[in-house]
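1. coords please:
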Amino acid sequence: MTTFDRVKKLCEEQKISIVELEEKVGFGRNSMYSWKKNKPSAEKLERVADYFDVSVDYLLGRTDKKRYYDLTEKDEQDIQKELEKIINNFSDSGFAAADGSSIDELDEEDRELLLTSLEQSLRIAKRIAKKKFTPKKYRD
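-> Here you go, the predicted structure:
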């Protein structure tokens, strides 16, 4: 996939055209179409990467990870392990809901909602931590 193809895909995700992108980042009309055959300058790559909040490496095809703080497969595994620990702690500690029922006694829908909420909370916390604590030399 070329740089142009990646930019085009990002435009489709944002529901904007290449021409609209060119206007928003201050490029000449149809200048990005030259990216199909020629390599863009570093400055232009940075402007497009900043607009879409992705890394230049992603635009160049060096990685499929759009942002340095995106979760990796290992992060997802860590989240699942942490979720299991939380559930086990709820069960072991005798955690009870406001109505007195334990997590094991919740109906299937309520249990699913609780687990989904906890999982999303762990994902958000992991992304925030990566943004906050990743050293600058490892960011894009």
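
2. Please count neighbours and contacts with C-alpha atoms only from this point.
-> Noted.

3. Not counting residues beside it along the chain, what's closest to Glu46?
-> Val56 (6.4 Å; Cα to Cα, 6 or more residues apart in numbering).

4. Quick check: the gap between the one you found and Thr63.
-> 9 Å (Cα to Cα, to the nearest Å).

5. neighbour count winner among the two?
-> Val56 (21 against 12; other Cα atoms under 10 Å).

6. show me the residues around that one that make contact.
-> 45-46, 49, 140 (Cα atoms under 8 Å, 6 or more residues apart in numbering).

7. Against Lys8, how distant is Trp35?
-> Trp35 is 11 Å from Lys8, by Cα to Cα.

8. isn't Val7 right next to Leu59, touching?
-> Yes: contact criterion Cα atoms under 8 Å: Val7 and Leu59 qualify, at 6.9 Å.

9. here's the other one to compare against:
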Amino acid sequence: MNNLSTRLKELRKLNNVTQKQLAEFIGASERGVQNYEQGSRKPAYDMLIAIADYFDVSIDYLVGRTDNPKINK
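-> Next comes the predicted model:
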């Protein structure tokens, strides 16, 4: 698994969010979220932003560029 798929699944489970709930928030299908978590597809830029916003983490954290989930403001 790549960093995005691993982190996405971890964040979703940590926050007790279903794939369906996340999909509804970001405007994707449940299958789309499953594909992101399996690493078979990568989200588009706007989806990546929506996922980061949902979990209040940085995009760099989601994609594995840092281990700090906080957004630098």
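
10. Tell me how the two chains score on TM-score.
-> The TM-score (TM-score structural alignment, normalised by the length of structure 2) is 0.81; 70 aligned residues with a Cα RMSD of 1.6 Å.

11. which residue in structure 2 lines up with the residue nearest to Glu46 of structure 1?
-> Alignment note: Val56 of structure 1 maps to Ile59 in structure 2; criterion TM-score structural alignment.

12. If you tally nearby residues, what's the number for the nearest residue to Arg12 of structure 2 once chain neighbours are set aside?
-> Closest residue to Arg12 of structure 2 apart from its sequence neighbours, by Cα to Cα, 6+ apart: Thr18 at 6.9 Å. Using other Cα under 10 Å, Thr18 of structure 2 is surrounded by 14 other residues.

13. Might one say that Thr18 of structure 2 is in contact with Leu11?
-> No: taking contacts as Cα under 8 Å, Thr18 of structure 2 lies outside contact range of Leu11: 10.7 Å.

14. need the helices for structure 2, in chain order.
-> Ranges of helices in structure 2, per DSSP state H, are 3-14, 19-26, 30-38, 45-55, 59-62.

15. measure Leu4 of structure 2 to Ser40 of structure 2 for me?
-> Using Cα to Cα, Leu4 of structure 2 is found at 11 Å from Ser40 of structure 2.

16. So which of these two has more stuff around it?
-> Neighbours per residue, other Cα under 10 Å: of Leu4 of structure 2 and Ser40, the larger number sits with Leu4, 23 against 12.

17. Tell me which residues touch the more buried one, please.
-> Listed by Cα under 8 Å, 6+ apart, the contact partners of Leu4 of structure 2 are 36-37, 39, 62-64.

18. again, only this time at 7 Å
-> Counting by Cα atoms under 7 Å, 6 or more residues apart in numbering, Leu4 of structure 2 touches 62-64.
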